[in-house]
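*Asks:* The sequence and its predicted three-dimensional model are supplied below.
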Amino acid sequence: MTLTYIQQINEAASFIQSRLGSVSPTVGLVLGSGLGDMANQVEQPIAIEYSDVPHFPVSTVEGHEGRFVIGTLEGKQVIVMQGRFHYYEGYDMKKVVFPVYVMKAIGVQTVVMTNACGGMNRSFHAGDLMLISDHINMTGANPLIGPNHAELGVRFPDMSEAYNREYRSLARKLAASVVGEDGVPLQLQEGVYAGITGPTYCTPAELTMLARIGGDAIGMSTVAEVIAARHAGLKVLGISCITDMAIGEELEPLTHEQVVAVANRTKPKFIALVKAFVREVQLG
């Protein structure tokens, strides 16, 4: 018998809950390329491989470990996605966002979405962190296309505040106290994330177009997951690691290995900011 989408979500959530005992995560962290070490900060960790969870896809991209890490971070119980799924891997959008609904089903209220991306704003630099204020969906797809499941959310979700204003204000305040291992304070940028399908990096003309329509950074994830999170009533903070500059008129060749390398160098400031946010954020 073929299970419905709701049944698959519930089975996956029940499996995860069966492994958690008394742990009940309220904050979800989705970690992008090269940022998975954040999971090492979790205390008393419980690791669950994606491949063990019913109906779960498997992450196939370098820099995405493919497991949940659940435990305590800065006094709050969290569930960390050490790796995510992408449309370009061949998964349909409903599969890409499946973990978001599963996290909601186990009690998560707030999600921190992170990614590695290219900077299109000329004031940015590789290694900066960017607070996502909004996004532009350039994928040509939407995870909510098809029959709506009222148990998950309304048919026409409002996206006027996809990235929570209070969370962004809190992150800006906390960033002022974050200092890297080099002694340099964190310069937190803020801007609009343009989401594309990938897996190719953009052409110079495409980047020029996206910058002209309002994009400050570009990447191949996050947008669909945020749509699903808002559909499910979750509050979202988005943080991008600018791993390279994607200026159309000045574009140079890029590899995924370069992206991961820059993300690795940025990790200390990224981890400090996320930990501070988890510690200070008020839930409910």
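*Replies:* Now that the structure is in, tell me what you want to look at.
*Asks:* going forward, measure contacts between C-alpha atoms and count neighbours the same way
*Replies:* Noted.
*Asks:* wait, doesn't residue 237 sit right on residue 109?
*Replies:* No: if you go by Cα atoms under 8 Å, residue 237 and residue 109 don't touch, sitting 11.6 Å apart.
*Asks:* Give me the more crowded residue out of these two.
*Replies:* With neighbours defined as other Cα atoms under 10 Å, residue 237 and residue 109 compare such that residue 237 has more, 25 against 20.
*Asks:* for comparison:
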Amino acid sequence: MWEKVQQTVNYLKEKNSYTPSFGLILGSGLGNFPDDIDVEFTIPYKDIPNFPQTTVAGHHGNLIFGKIGNKSVVAMQGRFHYYEGYSMQEVTFPVRVMKFLGVEHLIVSNASGGVNPFYRVGDIVLIYDHINFMPQHPLRGANDERFGPRFVNMSEPYSHEMINKAKEIAVELQIDVKDGIYLGLQGPTFETHAEYRMVKILGADCVGMSTVPEVIVAKHMGMECFGVSVITDISDEKSVATVSHKEVLEAAAKAEPKVRMLIKELIARY
């Protein structure tokens, strides 16, 4: 793993001279965020050594370098999922690459199903904690101390400081945001009624198929994380019966302008 990460990092450094401080994983809700970046360099995943290829509709598959205000950023336009058939090491490989490119702050976005009765479709949730229900842990196996410690402190997976700053910005911009605990499941099936009830009983507010592995690996390497989720379906009988990937993308698209504005300002001001 170490050699592959360094090979990829060296390749990207040869292609451009950017040293990004912010990394973004643009899942559902931020797919068009590159429009807000002063783009300096774009490279398709297929051209990057050791990078997996995204297979999910709505995930474009580009690594984008540029600036937001005076902050240098690198953005993944599309992420990888365990359900696509990749190992957890492959899913989280780009996060390790980001760290060695210079990234100290990781921002992740996703779409999720809401079980909190106060949530509505289109709500923007600032993730302050998560529950890992993925079938494999991204740190399973021999630990390489060059990446991070064997046992990782996960008492603050999502930065309280970044969350508080985002809330200040949300009030200023009149963007309604919620707090929430995110539970990660493997997918790719949407949850059954019973599974939604389980998620609620376990103490989560929303559920999805990503984010948790990336954040664990980011914390393993000492990165500060911020997560935002767009609620694209609700765990009532009507919503569960009709939910589809098309509906998820449509709901995320409606919330996207507000999410983009919030993230853009957070990066510029943090």
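*Replies:* Received it, and whenever you're ready, just let me know what you need. All figures in this text were calculated on a predicted structure; none of them were measured in a lab.
*Asks:* So after superposing, what's the score?
*Replies:* Here the superposed chains carry a TM-score of 0.97, computed using TM-score structural alignment, normalised by the length of structure 2; 270 aligned residues with a Cα RMSD of 1.2 Å.
*Asks:* Do a quick rundown of the strands in structure 1.
*Replies:* 27-31, 43-49, 67-73, 76-82, 110-119, 129-137, 188-195, 217-219, 235-245 (DSSP state E).
*Asks:* By how much does the fourth one deviate from structure 2 on average?
*Replies:* Compared with structure 2 after the fit, strand 76-82 of structure 1 shows a mean deviation of 0.4 Å (mean Cα distance after the TM-score superposition for structure 1).
*Asks:* Output the residue interval of structure 2 matched by that strand.
*Replies:* Residues 71-77 of structure 2 are where strand 76-82 of structure 1 aligns, with TM-score structural alignment as the criterion.
*Asks:* again, but for the shortest one
*Replies:* In the comparison with structure 2, strand 217-219 of structure 1 aligns to the range 206-208 (TM-score structural alignment).
*Asks:* ok, now the second one?
*Replies:* Across structure 2, the stretch matching strand 43-49 of structure 1 (TM-score structural alignment) is residues 38-44.
*Asks:* and the matching stretch, how far from structure 1 on average?
*Replies:* Averaged out, stretch 38-44 of structure 2 is 1.4 Å away (mean Cα distance after the TM-score superposition for structure 1).
*Asks:* now that stretch, how far from the centre of its chain.
*Replies:* Between the centre of stretch 38-44 of structure 2 and the centre of its host chain there is 19 Å, according to Cα atoms, centre = their mean, to the nearest Å.
*Asks:* Also stretch 250-258 of structure 1?
*Replies:* The chain centroid and the centroid of stretch 250-258 of structure 1 are separated by 22 Å under Cα atoms, centre = their mean.
*Asks:* Contacts for stretch 157-165 of structure 1, please.
*Replies:* 132-134, 226-227, 230-231, 235-238 (Cα atoms under 8 Å, 6 or more residues apart in numbering).
*Asks:* residue range for that stretch in structure 2?
*Replies:* Residue span in structure 2 matched to stretch 157-165 of structure 1, by TM-score structural alignment: 152-160.
*Asks:* From residue 148 of structure 1, how far off is residue 12 of structure 1?
*Replies:* The spacing between residue 12 of structure 1 and residue 148 of structure 1, counted by Cα to Cα, to the nearest Å, is 20 Å.
*Asks:* Give the residue from the two that has the larger number of neighbours.
*Replies:* Each of residue 12 of structure 1 and residue 148 had its neighbours counted (other Cα under 10 Å), and the higher figure belongs to residue 12 (24 against 12).
*Asks:* how about the more buried one, what's its match in structure 2?
*Replies:* Aligned by TM-score structural alignment, residue 12 of structure 1 pairs with residue 8 of structure 2.
*Asks:* Tell me which residues touch that match, please.
*Replies:* 48-50, 97.
*Asks:* you'd agree residue 97 of structure 2 is up against residue 9?
*Replies:* Yes: using Cα under 8 Å, residue 97 of structure 2 is in contact with residue 9, at 5.9 Å.
*Asks:* The stretch 151-284 of structure 1: helices as residue ranges?
*Replies:* Secondary structure of the stretch 151-284 of structure 1 (DSSP state H, counting those that start in this stretch): helices at 165-175, 204-212, 223-231, 256-280.
*Asks:* Quick check, central residue of structure 2?
*Replies:* residue 108 (2.6 Å; Cα atoms, centre = their mean).
*Asks:* any idea how far that one lies from residue 90 of structure 2?
*Replies:* According to Cα to Cα, residue 108 of structure 2 stands 17 Å off from residue 90 of structure 2.
*Asks:* What lines up with residue 87 of structure 2 in structure 1?
*Replies:* Using TM-score structural alignment, residue 87 of structure 2 pairs with residue 92 in structure 1.
*Asks:* oh sorry, the question was meant for residue 97 of structure 2
*Replies:* That one, residue 97 of structure 2, aligns with residue 102 by TM-score structural alignment.
*Asks:* For that match, which residues are in contact?
*Replies:* With Cα under 8 Å, 6+ apart, residue 102 of structure 1 has these contacts: 9-10, 12-13.
*Asks:* give me that answer again for 6 Å
*Replies:* Contact analysis of residue 102 of structure 1 by Cα atoms under 6 Å, 6 or more residues apart in numbering lists 9, 13.
*Asks:* For the aligned partner of residue 145 of structure 1 in structure 2, the count of nearby residues, please.
*Replies:* In structure 2, the residue matched to residue 145 of structure 1 (TM-score structural alignment) is residue 140. Neighbour count of residue 140 of structure 2, defined by other Cα under 10 Å: 10.
*Asks:* what do you get for residue 123 of structure 1?
*Replies:* Neighbours of residue 123 of structure 1 (other Cα under 10 Å): 8.
*Asks:* and if you look at residue 136 of structure 1?
*Replies:* 16.
*Asks:* Over to the one 10 residues further on?
*Replies:* The burial metric for residue 146 of structure 1, expressed as a neighbour count using other Cα under 10 Å, is 9.
*Asks:* same question, residue 132 of structure 2
*Replies:* 16.
*Asks:* I'd like to know how far it sits from residue 200 of structure 2.
*Replies:* From residue 132 of structure 2 to residue 200 of structure 2 the distance is 14 Å (Cα to Cα).
*Asks:* coming back round to it: I'd like the helices of the stretch 151-284 of structure 1 as a markdown table, with distance to residue 190 of structure 1 appended.
*Replies:* Below are these laid out as a markdown table (distance: least, Cα to Cα, whole Å):
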| stretch | distance to residue 190 of structure 1 |
| --- | --- |
| helix 165-175 | 9 |
| helix 204-212 | 14 |
| helix 223-231 | 16 |
| helix 256-280 | 14 |
